[in-house]
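S.K.: A predicted structure for the sequence below; I have some questions about it.
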Amino acid sequence: MKKLLFRGLLKNYKKIIPILSTLLMIFCSLPGNVSGAPGLNYRDIQIGDIKNTSESVYDYIGKLIKANLTDALKKIPYITIPTNERKILAAELGIPDGEISSRLPPRVIKKDGSNVFLPIYISGEYSLDRKTDIVSVKIEMENRATGIHRVLANENIPINDLVLNPGPIINKAIKNLVKYKLYTISLVSLPENAEIYVDRSFVGKGSVNNFFILPGYHTFTAMLEGYRDYSEVININNDNMKIELPLEPYQSEVSIQISTQPLNSTIYFNEKLIGKTPDVVSLTPGEEDVIVLKKDGFRSKMIPINEKLWIPQEGERPIKYKISTKLINQQRIPVLIETTEKHKKKAKLYSYIGFGFLGASILLGTQKTIEEQKSDIYGNMGNENYEKAKNNSELLRYLTWGGAGLTIALFTKSFMEILKYFNGYKELSIIKNNCNSMAK
């Protein structure tokens, strides 16, 4: 069957190919699959000219504003799409308006193109007053889906301030465009060449200015080789906040005094052999620092090093630390298991015997009470059995007290064996946990 199908396809491939091509063209022409159908996934923003209405020698100002505006638009989180705009976009695409999100990421387009779909068109103009060196800048937008036109910024700025720092007017235009609360912050790492991350996303190196961010809590992180990572959660509740991210350098070298029981155990630092105990070793930090102590016939022991060990301390260099530990003899494990089981069995045996003596003591006590009652009756009657009942009562009293004493002793012995059993079990659990740690 497969061979016949394959032969049929080979014979008719010239007829099949045009049919497939036609179907593909029809599929691509459907409204939901139009090239650049941004209403579903993003919102087009087209940046037009920033026109110079003064002398042509100042055309560079327009290019400067456009470049900064383009860069800023790429950094905003999303564009808010009102209900009426969603309906217009959906109608043009031929899809339900519910399929278009109310928040869409921007797609910035500098030039005209056939794939631009009802964009938000941003343009502007500026002029320079040669007498005062003041630049009048106006930035405006036109939403070509809804027809709405708005001025985003209209400022008079000294030319030197505009050229050196166009951020303020750009930020104003962006915040008027997005229609939701958006703050700008400045980030700087100490030292200045660290990588900076905001909510785990890389945003720059050393310093980041005019960074757009939503209000609320965000995680700021700085990373640099040779320094401990710095991370802090900060509540962004104000505009133009400046955030410093200070990193602490690792200690270049630290001395650790290591001793073990028994002595002459091998020391490994990050899997590298460095000596035998007792010894004072000089170590340099790594990302995951671990000391492992080994000796034949004993369980190896792993000691993770606390990060705080590597932080420089004032007036101490090199720093000295002490590690003292006891290795577990492997031969003790089977002995410990056997001893623990013996304690368990003894505890059961002593408790069983104790319950036996407890029952016997109760019976003896009951019989003693009966003999005492008999001696009282015989004494009142002057019966000759009085002395016999009295002697039996005394004997049973001693036996009852003796049985009670043995019962207490047996239960005490059983309790002590139970304690020994639990101590042995606890030691075995510790050994098991150490073994699991080493396995990991």
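M.R.: That came through, no problem.
S.K.: okay, CA-based contacts and neighbour counts for the rest of this
M.R.: OK.
S.K.: where exactly do the strands run in the stretch 151-300 of the chain?
M.R.: 183-190, 195-198, 201-205, 207-213, 216-223, 230-236, 241-246, 254-261, 266-269, 272-276, 279-283, 290-294 (DSSP state E, counting those that start in this stretch).
S.K.: Flag every buried residue along the fifth one.
M.R.: Neighbour-count burial for strand 216-223, counted by 16 or more other C-alpha atoms under 10 Å, picks out H218, F220, T221, A222, M223.
S.K.: A further structure is provided below for comparison with the first:
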Amino acid sequence: MTSEAALRRRGDTLSWLEASGSPEWFQALRPEGIPDQVDVILITHPRFPEDLSCFFPWAEQLTTAEQERLLRCLRPLLLETVVMPGLTAGMMFLPVHAGDILNPRRTPIARQILLQDAFPMAARYGAKVVCLGGLNGALSRYGHRLTPLARGLGIDVTIGHSITVICVWETLVSALRQLGRTLAAQTVSLVGVGGIGEGLLNLMALRRQWPARLILVDRPRQQGRIRQALSALNVPAHCRVELVDAPAGQALPAEHRAYDADAILTATSQADVIDMAHVRPGTVLVDDSQPHCWSREAAWQRVQSQQDIVPCDTGLVDCTSLEWFSRFNFGFAGERARSTAWSCLVEGLLKGLDPTLPCTLGHPDTQTLAAWDEAFGRFGLAPAPLQCGGHELPMADLRRHFAAADFRSGSA
């Protein structure tokens, strides 16, 4: 077959299960349909073994153990390429899931696949920009493990954290605006002050957008670093900041001060940190975590039954202005679901369209964020419609219910 010969000439080792085992959208993306050059490639991974059914529907008939075994038989998958004005972009999935990356016994294997399989494959497709999704930023020491190889190949590597930070913040601002609330009157909890969390602090300082009260939640050993970061930001006097310890390896208990907030932002790699049963009525939740920090199922059930919380997925960008259109069903909600893209991919798209933008390596500082914040507006981007687990949030109904129930006004 011509496609097989073309792949052999490229020297690639792609996993490919023919159209009989693939969803309809996959049939249009046979190897001969892949352009000779893919300018921007996102390297990401499934969250769970069950996500294999997004690629191969028959995989949902397998047990979790069988899905694990199948995943480990695969090579990196270039699952979709999208041609848009100015560049061609591709999405490559590693055959590892978030649990593998977080498992100390599996982490070296996942890192080897990223460095020795996926990245060289991206280079063979002529990528000028490689962006890292999911936990691949942490897996590559926030991109630094890839820079020597990338430099030799003429590839820019960016980890997506700048646009992710902007998207998280824009999602919060959008939710508050649709509820008729003002940020300056809110108490905001930030659970996890790592790469994304520290970036959010930098963005608050850059935009001079501060809540009335800020509760920072992280492990005790992180307090020194957090205090040092705060000292460089000139937090205004009207914003009261509290540092609160997080218990190791477990959900925050009901009495934890994080639940006192009007809005809870979560950005940590620990699963199920927030127990939906402890979340107070009137709370906005914004989660950008792998694995998830709170149950999407429990949150959506509460929206339907009580209408007393606004639980938002984030890291999703409306890319209509870029003429982005994906065939892949990511389960995004809203009329513009096909024009929605992950923030980590969007950072790569913007870098491909404007090579002068700085690469994000490590925690994004205010100078880096300033450049990306300007680009986010210049390219006409916006957060995707507010959604939870693939369901668009009924914001008009929630606003009416919040007002009728007289939930907390947002005063600190």
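M.R.: Arrived safely, thanks for sending. These numbers come from a predicted model, not from an experiment.
S.K.: Give me the TM-score for these two chains.
M.R.: Taking TM-score structural alignment, normalised by the length of the second structure as the basis, the two superposed chains have a TM-score of 0.20; 139 aligned residues with a C-alpha RMSD of 7.0 Å.
S.K.: so which of the buried residues of strand 216-223 of the first structure would you say is closest to I362 of the first structure?
M.R.: Closest approach between the buried residues of strand 216-223 of the first structure and I362 of the first structure, by C-alpha to C-alpha: H218, at 74.8 Å.
S.K.: would you list the strands of the stretch 151-300 of the first structure in JSON lines and tack on distance to K348 of the first structure?
M.R.: Below are the strands of the stretch 151-300 of the first structure laid out as JSON lines (distance: least, C-alpha to C-alpha, whole Å):
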{"stretch": "strand 183-190", "distance to K348 of the first structure": "68"}
{"stretch": "strand 195-198", "distance to K348 of the first structure": "64"}
{"stretch": "strand 201-205", "distance to K348 of the first structure": "64"}
{"stretch": "strand 207-213", "distance to K348 of the first structure": "70"}
{"stretch": "strand 216-223", "distance to K348 of the first structure": "59"}
{"stretch": "strand 230-236", "distance to K348 of the first structure": "58"}
{"stretch": "strand 241-246", "distance to K348 of the first structure": "64"}
{"stretch": "strand 254-261", "distance to K348 of the first structure": "36"}
{"stretch": "strand 266-269", "distance to K348 of the first structure": "44"}
{"stretch": "strand 272-276", "distance to K348 of the first structure": "46"}
{"stretch": "strand 279-283", "distance to K348 of the first structure": "48"}
{"stretch": "strand 290-294", "distance to K348 of the first structure": "39"}
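S.K.: Closest one to D44 of the first structure out of the buried residues of strand 216-223 of the first structure, please.
M.R.: Of all the buried residues of strand 216-223 of the first structure, H218 has the smallest distance to D44 of the first structure: 27.7 Å, by C-alpha to C-alpha.
S.K.: Pull the contacting residues for that closest one.
M.R.: By C-alpha atoms under 8 Å, 6 or more residues apart in numbering, the residues touching H218 of the first structure are V198, D199, V233, I234, N235, I236.
S.K.: One more pass at 6 Å, please.
M.R.: V233, I234 (C-alpha atoms under 6 Å, 6 or more residues apart in numbering).
S.K.: among the strands of the stretch 151-300 of the first structure, which is nearest K368 of the first structure?
M.R.: Ranking those by distance to K368 of the first structure, with C-alpha to C-alpha as the measure, places strand 254-261 first at 60.9 Å.
S.K.: If you count neighbours, what's buried in that closest one?
M.R.: Neighbour-count burial for strand 254-261 of the first structure, counted by 16+ other C-alpha under 10 Å, picks out V254, S255, I256, I258, S259, T260.
S.K.: hmm, which two among those are most spread apart?
M.R.: V254 and T260 (19.5 Å).
S.K.: element containing A370 of the second structure, please.
M.R.: Element membership of A370 of the second structure [criterion: DSSP states H and E] is helix 366-378.
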